[in-house]
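> show me the folded form of this:
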Amino acid sequence: MSRGHQTQEVRRVRTPRRGEIPGVVEQIMGHGKLKVRCADGHIRLGRIPGKMKKRIWIREGDVVLVKPWEFQSEEKADIVWRYTRTESNWLERKGYLKL
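This is a model prediction of the structure:
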């Protein structure tokens, strides 16, 4: 196997559940906070929960799944999942991602 070639494993793509909205990271704010443009048209301040902080690295342009807060739901949300490029392409083809 060559060094630069990685095999793609087939796995299920996590689809948005009730109350979750896909979005694209626009800006990294620092201290585990991101500015996310959500599919419903709102720009929210996303917070990376502690259990995800060291495990997953999120960059600008990544497609993420956010769960808006109970209060201030138009402004703030928690990051629930980060999609890979292949998964985000699949979501776009299936109509889950309308950005």
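
> can we go C-alpha only for contacts and neighbour counts from here?
OK.

> please point out which parts of the longest helix along the chain sit buried.
Across the chain, the longest stretch assigned as helix under DSSP state H is helix 85-94. Of all the residues in helix 85-94, those buried under the rule 16 or more other CA atoms under 10 Å are Glu87, Ser88, Leu91.

> would you do the same for the sequence below? I want to compare the two.
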Amino acid sequence: MSENEGRRDLRMPDDDEVFAEVTNMLGANRVTVRCADGTERTARIPGRMQKRIWIRENDIVLVEPWDWQDEKADITWRYENSEAEQLRDEGHLQ
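A predicted model of the protein is given here:
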């Protein structure tokens, strides 16, 4: 068995994205997230994700904070549970 067996190449954050954990569902396609940079933000689920990807509390997501309003963000990606565990094992998440 090799060390990288079962390891998948995961989407990593771009320069303007950060890891976040969904802490609260607000309704109206909005959630509260706790970002890896220590900030709580209100994140918006974009239309292209609303019916295709279900986002629940405690999910790990990538968010892109707004340039003009730092306490808000857009969700750009959601990780599956197995992918989130892999990120934790590799030290990307605390």
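
> please state their TM-score.
Superposed pair, TM-score by TM-score structural alignment, normalised by the length of the second structure: 0.88. Supporting alignment: 89 aligned residues with a CA RMSD of 1.4 Å.

> re earlier: ok, of the buried residues of helix 85-94 of the first structure, which one's closest to Asp40 of the first structure?
Distance to Asp40 of the first structure across the buried residues of helix 85-94 of the first structure (CA to CA) is lowest for Leu91, with 15.3 Å.

> which residues touch the equivalent of the closest one over in the second structure?
Using TM-score structural alignment, the partner of Leu91 of the first structure in the second structure is Leu87. Neighbour list for Leu87 of the second structure: Leu93 [criterion: CA atoms under 8 Å, 6 or more residues apart in numbering].

> sorry, back to before: dump the buried residues of helix 85-94 of the first structure into TSV; add distance to Pro22 of the first structure as well.
Converted to TSV, these look like this (distance: CA to CA, whole Å):
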residue	distance to Pro22 of the first structure
Glu87	12
Ser88	10
Leu91	9
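
> closest to the centroid, which residue in the first structure?
For the first structure, the residue nearest the mean C-alpha position is Val64 (0.5 Å; CA atoms, centre = their mean).
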